[in-house]
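Engineer: Would you be able to build a 3D model of this:
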Amino acid sequence: MSSLDGTGAAPSPRASLPLASEQDGTYPRPQLLRRAWADLDGTWSFRNTGDDPSWRSGFPDARDITVPFPPESPASGIDEPGFHPVVWYARTLTRAELDAAGYGPGADRLRLHFGAVDHRARVWIDGRFVGEHEGGHTPFSFDVTEALGTDPDGEHVLVVRAEDDPHDVTQPRGKQDWHEEPHAIWYRRTTGIWQTVWLEAVPSRSIAALRWLNVDHATVRLTVRLAGERRDAERVRVDAWWQGTGEELASVEVAVPADADEVVVPVPVARQTNGQAEDELVWSPETPRLVDATVALVGVDAVASYFGLRTVGTDGGAFLLNGRAYDVRSVLNQGYWPESHLAAPSRAALRREVELIKELGFTAARNHQKIEDPRFLYWADRLGLLVWGEAPGAYAFSPLAVQRLVREWMDAVERDASHPSIVTWVPANESWGVQHVATDPAQQAYARALADLTRALDPTRPVISNDGWEHTNSDIVTIHDYEGDGVRLAATYADDAARTALLGGRGPADRRILVGGATDEGQPVMLTEFGGVDFQPGARREDGWGYTSAVDGDDWVDRITALYDGVRASSFLAGSCWTQLTDTMQETNGLLNADRSPKVPIERIRAAVTGR
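Structural biologist: Next comes the predicted model:
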């Protein structure tokens, strides 16, 4: 074994750890890999009848549920779409699963990970409380070593209580309906466990988190967070190589500051100082090149990771990717499946979603009102897709709503900032949670603070204060416009005079574009929701709708083409986002049916989207 595993000198980390950039989409934390982990998805016991302390040690009379699918969904086996304010889960942890997690000789601690549990979770093992977490879209984990007691070789009962009040509008809810039946633009709920649950063994001092940020075209900055009892004279080593060729790119070793659990490691990539060759390695949708890396707490722990070399920004009314103007051609992606709701029906479905978006001619996806599974972002990194990271909104403005959204958004930015595919942050959409931001100084202050907080957490990406409607301090001014006539759309976004009139007045939804002292400073302008044309091949849903409707497939393609022609005619739009990728429940305005099949041959949709 390698010295990076703490057991003596040995071969290169390349041989001792998996290639992070060549995963199969299974590993639930794509940018921090160890060899061993145990997947706990599958059949669990389930109860939804309220609180009972006896359940903390298991409940054999319960029904079976398939995790990680929410109980409202058919895929779960429960398929009860009504309200579930409190639900309970239980399963047995076996010795085989502990072995699969690497929990044995040389592994001192066992961690239990949850990808996401909506909204508040409490966890027990063998009746012993191990921890709790609030925030329905972000990951958490607990050290459960002590909970295994004196019999780590036996079987242990894991119990999870999830609380998700469907009427609590201070929770970041996204598109989850507070009515029992879906209405307007809201969908059925996703309660409880909806991302992978898994086990992982770690040393007593271990690498807990990594964060890669692009400083410039030739340097990334890695922040390594450590956990457990500190050892003397700790050092962190980073080795990086180009996965495509095996070329060594960097090798850096630094001391961990005394009494610190975090170290920042600048990782210069010397080959990028040759400006004539730097494009060979940069990441973009057209060239999604990734750099593999190993990160070691020398002699103690090691993990595999990856990053992409790319920069994003704005200048002169343009969105910049790797220093050059880039036309962002995006699609609104709800990330919702009829059989499994916010949970993907399979891990392969996450890859297929990225592939479909690219096949339709898009270079970007706006993941709408959802913090998507990290494995979607992995495929966006690997296959080449720009992603807008967006917070699921709360519906109320109150101290509790502010506290909850800020905490969850900070966790989301921390989780996803390392992905090269993420190029923009959107902490608020259409004034959700700040319904009176046009006139209320307190809500304006909150919108500004959210955007500035995001910049403080990540100064490398543009931030949009309130996508589509009233902007306070956005790096990109984004507008939602569901005009159904391509000629009229073209006139609204024709030239600089149209731009000045638009930003100086009221927008398409009769909303002021700039509020709270915000002014036009030459920011890029993007049309980040448009289209939404209803077309239902075959039998029509009585409750199906879009913002406009087509009578047949030819009419539908003509309407899409005309609207995109209007966008393409603009002299100032820096990007656009079509609504939407798929039909979603009563919204029948997708380019694809809910089952992801195209409504007309995909080549016709692509031609309409790309103009060629």
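Engineer: going forward, measure contacts and count neighbours with C-alpha atoms only.
Structural biologist: Will do.
Engineer: residue contacts, the residue nearest to residue 535 when sequence neighbours are not counted?
Structural biologist: In space, and not counting its chain neighbours, residue 535 is closest to residue 550: 5.4 Å by CA to CA, 6 or more residues apart in numbering. Shown in contact with residue 550 (CA atoms under 8 Å, 6 or more residues apart in numbering): 533-535, 556, 559.
Engineer: Narrow those to those in strands?
Structural biologist: 533-534 (DSSP state E).
Engineer: The residue nearest in space to the middle of the chain in helix, strand or coil?
Structural biologist: Centroid-nearest residue in the chain: residue 372, 3.4 Å away (criterion: CA atoms, centre = their mean). Using DSSP: H, G, I helix; E, B strand; the rest coil, the structure places residue 372 in coil.
Engineer: One more, please, to line up against the first structure:
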Amino acid sequence: MDSILRQEYPRPQFQRTEWMTLNGMWDFSFDEENYDRKIRVPFVYEAPLSGIGVNEFHDVIWYRREFLIPGEWADKQILLHIGAVDYSCDVWVNGRHMAHHVGGQTGFCIDMTPVIKKNGNQVRIRVQDYPGDLDIPRGKQFWKEKSESIFYTASMGIWQSVWMEPVEAAHIEQVLITPLFDEKAVRFDYELSHWQDCTLETEITFQGKTAGKMRISPVGKKGTFCLQLDEAALGGWNVTEDFAWTPEHPRLFDVEYRLKQSQETVDVVKSYFGMRKVSVASGRFLLNNRPYYQRLILDQGYWPGGLMSAPSDEDYGKDITLIKQMGFNGVRIHQKAEDPRFLYHADRMGLLVWGENASGYVYSRRLAQDLLQEWSRIVLRDYNHPSIVAWTPLNESWGVLEIANRPEQREFCRALAAFTKALDSSRPVSDNDGWEHVDSDLLTIHDYESQEEVLKERYASMEQIINAQPAGRPLYAKGSGYHGEPIIVSEFGGISFAVEGAKGWGYSTAGSARDFLERYRAVMEPILKSPHIQGFCYTQLTDIEQEINGLLTYDRAAKVDLEQIRRITSGENMTG
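Structural biologist: Below you'll find the model as predicted:
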């Protein structure tokens, strides 16, 4: 089972050489802290790969793990990283309470140094979830024990990697990287644990060639500097033409930071970035200042063995390979913040990604507080990934179901969009994906109509598009309207096709492979032929539990010939 213990470095955008995984077998118990079971981390107990695989609700679960610190770490600070725990948790190290964390989509870090012992240590984690509470961000996790409709098996507990690393007292805490595409430069916003008597050296390379170097003497724990890329050093090539990042050419620059204190190197961190720009102008979505048509597929990020956790790191790459084989150039990650390892593979393989949050379902002040806090962590954690080209804080008015009549819900939607742009002004925001937009950079539409002629008529003119209500909901909430945003049909299709005896549902049903391909063509062509649409997102990549509307089975097997899917997706040989 070692192949599924997720031994790869969990944080590819900020890598150190020394680290140790705590994935693997942990002591575990339901409800009472008696540790009468074992569980395989990072899989939740509902997932078969956890070694437990039972779908039942518990108010509390407990984890325990013994660990040793390598002798060479003895004089360093020891940081414990916990990738993601659903939904809230408390952590003790050697009996001392070290952290309380709320939010199931992002992780946190603990400095264990004050309590670390040389001869052995113990970490205990108490996790609590609230399956009946609909005002916490839960995404597609169902609040009943048996999944149904569009909702899936709930996930409680640790579902991303747990690991630790040593650092010196003076170390780099965070660096946000912003490509300045038009200026052929890069901005770095850094945070240090200490800055007195320190220097920070930064070197950018491309395939071994130095593209820029800078050495600064920080005057505080936080700071900003810009580094111009050296085109001459790169052979005289134009940075924004020959080294730009796109899905077709996912070129990446490597970065190495060296923090020195009193002339001694105390921290070395490696990272990377893509030289690319995302913008919106004149009703068009632009990538690197050029119109770019987005062919996305909805990716729920579920696996039959691991639920929200991929069985292995290789599975991310396999999914991306299949997605590109079918003619898509991107994904809309749906109702979860995907593991940073997936984003790393999207960066290096060339895949556009829309970043999304898990929604709640009932509006409350607690939902507003928790979602805002969790969303800010998602945006900042994933900021450096060039693959991410849009943010989606809300979906289909989930959590703000009365947005049409409740001004506080409209203001919450508006605030989320504004807050997102305050954290990241480099990417467009779809404020409430699908309908009832309040303040959005994109007009996104969810439309599961299956009739080709209806879709042709609906998307034939701007007037018909703006006035349409495909799901019975207006595209804009009260007080808002269209102001020239790019139009993207960000959910459509959902054609069910049962193979291998699968049973379930979709938004329309195909009876054979030939029928499926014809239905796929019938919903795809009206979108592709409309001169007003700047991209689409087809529902969906795989079957999931009772949903059988994927292009692939839940096990990632092709339902029909992938080359025929690619031809339709890319618009080759369109009829008419």
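Engineer: TM-score of the superposed pair?
Structural biologist: TM-score for the superposed pair, counting by TM-score structural alignment, normalised by the length of the second structure: 0.94. Supporting figures: 560 aligned residues with a CA RMSD of 1.7 Å.
Engineer: What residue in the second structure is paired with the residue nearest to the centre of the first structure?
Structural biologist: When the second structure is aligned by TM-score structural alignment, residue 372 of the first structure is paired with residue 338.
Engineer: do the same with residue 330 of the first structure
Structural biologist: Under the alignment (TM-score structural alignment), residue 330 of the first structure pairs with residue 296 in the second structure.
Engineer: For whichever residue in the first structure pairs up with residue 163 of the second structure, give me its contacts.
Structural biologist: Pairing criterion TM-score structural alignment: the partner of residue 163 of the second structure within the first structure is identified as residue 198. Residue 198 of the first structure is in contact with 37-41, 112-114, counting by CA under 8 Å, 6+ apart.
Engineer: Please, which helix or strand holds residue 198 of the first structure?
Structural biologist: strand 197-202 (DSSP states H and E).
Engineer: Can you state the mean residue-to-residue distance of that strand versus the second structure?
Structural biologist: For strand 197-202 of the first structure, the mean distance to aligned residues of the second structure following superposition is 0.3 Å (mean CA distance after the TM-score superposition for the first structure).
Engineer: relative to strand 197-202, how tilted is the next helix or strand after that strand?
Structural biologist: On the C-terminal side of strand 197-202 of the first structure, the closest following helix or strand by DSSP H and E is strand 205-216. Counting by axes from the mean of the first three to the mean of the last three CA atoms, to 10 degrees, strand 205-216 of the first structure lies at 100 degrees to strand 197-202.
Engineer: From the chain's centroid, how far away is strand 205-216 of the first structure?
Structural biologist: 17 Å (CA atoms, centre = their mean, to the nearest Å).
Engineer: Which residues does that strand contact?
Structural biologist: 31-32, 220-231, 296-297, 300-303, 307, 309-311, 414, 417-419, 460.
Engineer: Likewise for stretch 440-456 of the first structure?
Structural biologist: So stretch 440-456 of the first structure is contacted by 397, 406, 410, 413, 425, 427-428, 434, 436-438, 461-466, 472-474, 515-516 (CA under 8 Å, 6+ apart).
Engineer: In helices, which of those appear?
Structural biologist: With DSSP state H as the criterion, helices contain 406, 410, 413 from among those.
Engineer: Can you name the residues that contact the aligned partner of the second one in the second structure?
Structural biologist: In the second structure, the residue paired with residue 410 of the first structure is residue 376, using TM-score structural alignment. Residues in contact with residue 376 of the second structure, defined by CA under 8 Å, 6+ apart, are 420, 423.
Engineer: Grab the nearest non-local neighbour of residue 350 of the first structure.
Structural biologist: In space, residue 350 of the first structure is closest to residue 376, 5.1 Å off (CA to CA, 6+ apart).
Engineer: Assumed that neighbour was part of a strand.
Structural biologist: No - read with three-state DSSP, residue 376 of the first structure is helix and lies in no strand.
Engineer: Count the neighbours of it for me.
Structural biologist: Neighbourhood size, residue 376 of the first structure [other CA atoms under 10 Å]: 23.
Engineer: swap in residue 423 of the second structure?
Structural biologist: With neighbours defined by other CA under 10 Å, the count for residue 423 of the second structure comes to 12.
Engineer: Repeat that for residue 111 of the second structure.
Structural biologist: 18.
Engineer: Ok, the one 4 residues further on next?
Structural biologist: Close neighbours of residue 115 of the second structure, defined as other CA under 10 Å, add up to 14.
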